[in-house]
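Chemist: Take this sequence and fold it.
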Amino acid sequence: MVFYEFLRILLDILLELKSKSFLFEVKKMSLYLHDIPLDKAKERFFDALKEFHLDSCLGSELIPIDEFAVGRVLAEPVWAKISSPHYHASAMDGFALISKSIENAMPTNPVSLLVPEQAVYLDTGDVLPDWANCVVPIENIEALDENGKLCEEIRHPYMIRLRASLAPWSHIRPIGEDIVATELVLPVGKTLRPVDLGAAAASGQDQLVVVKTPLVSILPTGTELVPIGTDVKKGDIIEYNSVVLGAQIIEWGGKVRRFPITIDDFDLICENVKRAALDSDLILLNAGSSAGAEDFSSKVVETLGELYVHGIAVRPGHPVILGMIHSDSGRHVPIIGVPGYPVSAAMTGEIFVKSLIYRWNGKNEIPYEEIEAKITKKITSPAGDDDYVRILAAKVDGQYLAAPLSRGAGVITSLVKADGFAILPRGTQGVEAGEKIIIHINKNLDDIENTILVIGSHDLTIDVLAEYVAQFGK
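Modeler: Predicted coordinates:
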């Protein structure tokens, strides 16, 4: 009996230890929050931005009118300070005169006028004399010398002969023909084009009040990361996510500051995040955001501010972090923890950063063009996630075909080759070959329609042919 009692006690102890071990594992893994649907994650994040008045333009700044102003958005309207032209100007090379003086001129009854007593030569844009009210184009006059003979000094003759009358104000640009002083030249919210800059300058302005360009700081972290150009050894990973993210932000209209690589050290990462929060409008903390032993992203956000979301039901980009840093200076800076895999990082930019940059710039995000295409092979998809599938598209026999590319979150070339992406919403487990799906294309539709679709294993011959036809813009 004593032996069996001993076994029973030992079994109870083992069961308790197993239970505690399980609880420990649960506690250890609780860092990875339950997946939040993409729409709920966006809603939570943008609600927080609205709470801190960060859901629209971030302010304004004064810039000079030059070529670098193109693409900026006006924060204030542009009113004309002066008229354009601000004087009566000749519209062409010719002679200014009084129209009444040639009212009887005809081919059979030419009229001659002395220069400069009755007619004055003007180049295009010259000021019209106060006494004149029309300009005769130089090709419509006959230049004469003092003897009434034709001469070669067409711009400086003794007199001119005309064989046609001219209405008052012919070939004259009157004051305000283009712009009238005090009129509205460009409205607030206008995205500046090259011609808009010319109109603003013509109206007498030399500066513009535009929407402040958001500054995004990108902080790559990871002990395994090495800069581009480094001779890599086993275990090294070339850090290029910050380049891809930075280029995306510039393309969308933001400014970028890339921090050097930070090793996996909690205090160092915190210090760099605090530095970035001093003047940045958005911080992208690029690191593996899963609950690994060296993951500091969520802990950094919780320490320096608020963590709103950790884990989103979207692929690629599952372990995204959304939060807010509260700096010592009183600034509130949104922070996005970007996953380390390159496809996940790039798609996080597309899904979260792009719309935010457009919103801060006062612009409407341009939607992707959509086409309906028939999928070439079966796709499986996690039932609980919104799945962004990279697609290669082509038009074959009058219909669009969609060939899914590699699904790996680390396959950056899948984005290079992709003509767009399809979104398989959560609740579905994929699509069968031959089904039709909607593709959001990121290339010119003409390019897709002129694409030769080759499906099968990789063949270097196809690469050689592709390089050859590329020379002809195909």
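
Chemist: C-alpha from now on. contacts and neighbour counts both.
Modeler: Fine.

Chemist: what ranges do the strands span in the stretch 251-400 of the chain?
Modeler: Using DSSP state E, counting those that start in this stretch, the strands of the stretch 251-400 of the chain run over 255-258, 282-286, 305-310, 312-315, 321-326, 332-338, 369-375, 379-380, 386-396, 399-404.

Chemist: export these to JSON lines and tack on distance to residue 187 and mean neighbour count?
Modeler: Converted to JSON lines, the strands of the stretch 251-400 of the chain look like this (distance: least, CA to CA, whole Å; neighbours: other CA atoms under 10 Å):
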{"stretch": "strand 255-258", "distance to residue 187": "24", "mean neighbour count": "18"}
{"stretch": "strand 282-286", "distance to residue 187": "28", "mean neighbour count": "25"}
{"stretch": "strand 305-310", "distance to residue 187": "38", "mean neighbour count": "20"}
{"stretch": "strand 312-315", "distance to residue 187": "40", "mean neighbour count": "25"}
{"stretch": "strand 321-326", "distance to residue 187": "34", "mean neighbour count": "24"}
{"stretch": "strand 332-338", "distance to residue 187": "30", "mean neighbour count": "25"}
{"stretch": "strand 369-375", "distance to residue 187": "28", "mean neighbour count": "17"}
{"stretch": "strand 379-380", "distance to residue 187": "48", "mean neighbour count": "14"}
{"stretch": "strand 386-396", "distance to residue 187": "38", "mean neighbour count": "23"}
{"stretch": "strand 399-404", "distance to residue 187": "42", "mean neighbour count": "21"}
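
Chemist: right, and those - which one's nearest residue 413?
Modeler: strand 386-396 (10.5 Å; CA to CA).

Chemist: Pipe the strands of the stretch 251-400 of the chain into JSON lines and attach distance to residue 75 per row.
Modeler: Conversion of these to JSON lines gives the following (distance: least, CA to CA, whole Å):
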{"stretch": "strand 255-258", "distance to residue 75": "18"}
{"stretch": "strand 282-286", "distance to residue 75": "21"}
{"stretch": "strand 305-310", "distance to residue 75": "31"}
{"stretch": "strand 312-315", "distance to residue 75": "35"}
{"stretch": "strand 321-326", "distance to residue 75": "26"}
{"stretch": "strand 332-338", "distance to residue 75": "22"}
{"stretch": "strand 369-375", "distance to residue 75": "29"}
{"stretch": "strand 379-380", "distance to residue 75": "47"}
{"stretch": "strand 386-396", "distance to residue 75": "36"}
{"stretch": "strand 399-404", "distance to residue 75": "43"}
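
Chemist: Figure out which of those is closest to residue 193.
Modeler: Checked against CA to CA, the stretch from those lying closest is strand 255-258, at 19.2 Å.

Chemist: Residues contacting that closest one, please?
Modeler: 213, 214, 215, 216, 217, 218, 219, 242, 246, 249, 250 (CA atoms under 8 Å, 6 or more residues apart in numbering).

Chemist: and this one, so I can compare the two:
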Amino acid sequence: MAQLSDDCFAFGGPMMTVAEAKSLIRERLRPVGGIETVALYEADGRILAEDIAAPLDLPPFANSAVDGYAIDGASIPTESEAAFTVSGPVQAGTSPERLDAGSAARIFTGAPMPENADTVYMQEDVRLNAGNFVHLPVGLTRGSNARPAGEDVARGDTILSAGRRLRPQDIALTAAFGLTHLRVRTRVRVAIFSTGNELVEPGETRGRAQLFDSNRAMLMAMARRLGAEVTDLGILRDDRATIADALVGAAREHDIILTSGGVSTGDADFVKDALQATGSLVLWRIAIKPGRPVVMGVVAGTPLIGLPGNPVASFVTFAHVARPAILALAGGEATAGLTLPVRAAFAYRKKKDRREYVRASIRTGSDGLPEAVKFPREGAGLISSLVGTDGLVELPEELREVAAGDTVSFIPYDTLF
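Modeler: This next block holds a predicted model:
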């Protein structure tokens, strides 16, 4: 469990930029928990705890890349077509015999090369006659169509590094070396709750002035996609003592606490007061839109991040504040969402010294190039804007205006989780 000092997130600047927030998280948060061994087939999405070196060459033996005829490269015809006696066949999973002089082994894709063969003619490039002979043309380069041992990975090379969040292709690579178990970091334990008298649980009776709580379900899903073990603490009413008790209890059993709502400066925003009563709170005035009201604090050594109540603001600030915090606690690599240059198909004005994220869809322009189309409506409460778009256009602090045709940076949603 994280045991942090109450001032570990102290920041002296008047307004924290997104880059400063991420840098502070990387500097101050360290991996929590321990290391465990899991079965290979259960390792997807987990954080690798140690480097993995290749225990053998991949492929472990030289093999044919095509269906054809394997020969010793020293025998490649140079002046005119030549006839070779056909031996074999050599199929995948079999052990070939040594080639005799003047012979070519009939071989199939993936089959091991005979010990003294290093070149394969594709079957469509040769000519067969009625006898047991194959006629090979001139001009082939020695080593063609043969995969040497270690062509993909050499024995001893590092194939995966500690801190990597494992993906299906990583699982495939480790399986190719015959590994059955991997050492991974234990999951980060995340406690999540929403605050607000206006919220009601989906499925329950909703009052006329109430809303179904959507943020908590979204945050839990995003945290789980990062490999976290999530505890749902439900909806807490607007009461300082109730919230304070929940924070103290969550801090004892979790590595990080995420809240939604109650972090602005209104009289009914009690998260700030509850944190001040139970630990230490630094109100991050992050220069970001949507999502300026974001706070971070420490309760009994456990970090807390308070996200805004508006769904889009909660989504954006999770991606750029909570996500790097969870990955840092998990021992994961400090990766950012993939940023792609695209053409803006919209005009937009923004304030200087504030990073803004514009919801946009990607379409193919008339010239075949990708362009970003802004969602037609504004508002940090429009959940449909997250569903109806493909990602976020990131506009840096120094930028004041975007004109149609400008190149902008686009972050696909799929790269954030």
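
Chemist: still on that earlier bit, to residue 121 of structure 1, which of the strands of the stretch 251-400 of structure 1 lies closest?
Modeler: Between these, strand 255-258 lies closest to residue 121 of structure 1; by CA to CA that is 52.3 Å.

Chemist: from the chain's centre, how far out does that closest one sit?
Modeler: With CA atoms, centre = their mean, to the nearest Å as the basis, strand 255-258 of structure 1 stands 14 Å off its chain's centre.

Chemist: compared with structure 2, how much does it deviate?
Modeler: Here strand 255-258 of structure 1, set against structure 2 after superposition, deviates by a mean of 3.1 Å using mean CA distance after the TM-score superposition for structure 1.

Chemist: hey, where'd the helices end up in structure 1?
Modeler: With helices called from DSSP state H, structure 1 shows them at 2-29, 38-51, 194-202, 241-252, 266-277, 297-304, 342-348, 354-360, 413-417, 445-449, 460-470.

Chemist: okay, those helices, which one's buried deepest?
Modeler: helix 342-348 (a mean of 24; mean count of other CA atoms under 10 Å).

Chemist: Just tell me the aligned range of that one in structure 2.
Modeler: Under TM-score structural alignment, helix 342-348 of structure 1 corresponds to residues 311-317 of structure 2.

Chemist: what residues does the matching stretch touch?
Modeler: By CA under 8 Å, 6+ apart, stretch 311-317 of structure 2 touches 214-215, 218-219, 260, 289-292, 294, 307-308, 357, 380-383, 386.

Chemist: Of the strands of the stretch 251-400 of structure 1, give the one that comes closest to residue 204 of structure 1.
Modeler: Using CA to CA and comparing the strands of the stretch 251-400 of structure 1, the one that lies nearest residue 204 of structure 1 is strand 255-258, at 29.3 Å.

Chemist: Switch the helices of structure 1 over to CSV; also include distance to residue 121 of structure 1.
Modeler: Putting these into CSV (distance: least, CA to CA, whole Å) gives the following:
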stretch, distance to residue 121 of structure 1
helix 2-29, 88
helix 38-51, 64
helix 194-202, 26
helix 241-252, 51
helix 266-277, 64
helix 297-304, 74
helix 342-348, 64
helix 354-360, 53
helix 413-417, 62
helix 445-449, 54
helix 460-470, 56
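
Chemist: For residue 91 of structure 1, find the nearest of the ones you listed.
Modeler: Across these, closest to residue 91 of structure 1 is helix 194-202 (CA to CA), at 16.6 Å.

Chemist: For that closest one, give me the average deviation versus structure 2.
Modeler: Averaged out, helix 194-202 of structure 1 is 4.0 Å away (mean CA distance after the TM-score superposition for structure 1).

Chemist: Show me what that helix is packed up against.
Modeler: Contacts defined by 3 or more CA pairs under 8 Å, 6 or more residues apart in numbering; DSSP states H and E place helix 194-202 of structure 1 against strand 184-186.

Chemist: Now do the strand it packs on: which elements does it pack against?
Modeler: Counting by 3+ CA pairs under 8 Å, 6+ apart, strand 184-186 of structure 1 packs on strand 78-79, helix 194-202.

Chemist: From the chain's centroid, how far away is that strand?
Modeler: Its chain's C-alpha centre and that of strand 184-186 of structure 1 lie 25 Å apart, by CA atoms, centre = their mean.

Chemist: before we move on, back to that, how about the helices and strands packed on strand 184-186 of structure 1, which one is nearest residue 122 of structure 1?
Modeler: Closest among these, using CA to CA: helix 194-202, at 21.8 Å.

Chemist: Contacts for the closest one next, please.
Modeler: 65, 66, 67, 69, 70, 78, 80, 84, 179, 185, 186, 206.

Chemist: repeat that for 10 Å
Modeler: With CA atoms under 10 Å, 6 or more residues apart in numbering as the test, helix 194-202 of structure 1 has contacts from 65-71, 78-86, 178-179, 185-186, 190, 192, 205-208.

Chemist: Just the buried ones from those residues?
Modeler: 65, 69, 78-86, 179, 185-186, 190, 192, 205, 207-208 (16 or more other CA atoms under 10 Å).

Chemist: Can you list which of these are found in strands?
Modeler: Counting by DSSP state E, the part of those found in strands is 78, 79, 185, 186, 207, 208.

Chemist: contacting residues for the counterpart of residue 219 of structure 1 in structure 2?
Modeler: Superposed on structure 2 with TM-score structural alignment, residue 219 of structure 1 falls opposite residue 193. Shown in contact with residue 193 of structure 2 (CA under 10 Å, 6+ apart): 215-217, 219-220, 231-236, 243, 246-247, 257-261, 306.

Chemist: again, only this time at 7 Å
Modeler: 216, 232, 233, 234, 235, 236, 258, 259, 260 (CA atoms under 7 Å, 6 or more residues apart in numbering).

Chemist: Check residue 349 of structure 2 too.
Modeler: Contacts of residue 349 of structure 2 by CA under 7 Å, 6+ apart are 400, 401, 402.

Chemist: ok, now how distant is the residue positioned nearest the centre of structure 1 from residue 216 of structure 1?
Modeler: Compute the mean C-alpha point of structure 1, and by CA atoms, centre = their mean the closest residue is residue 252, 1.8 Å away. Taking CA to CA, to the nearest Å as the measure, residue 252 of structure 1 falls 12 Å from residue 216 of structure 1.
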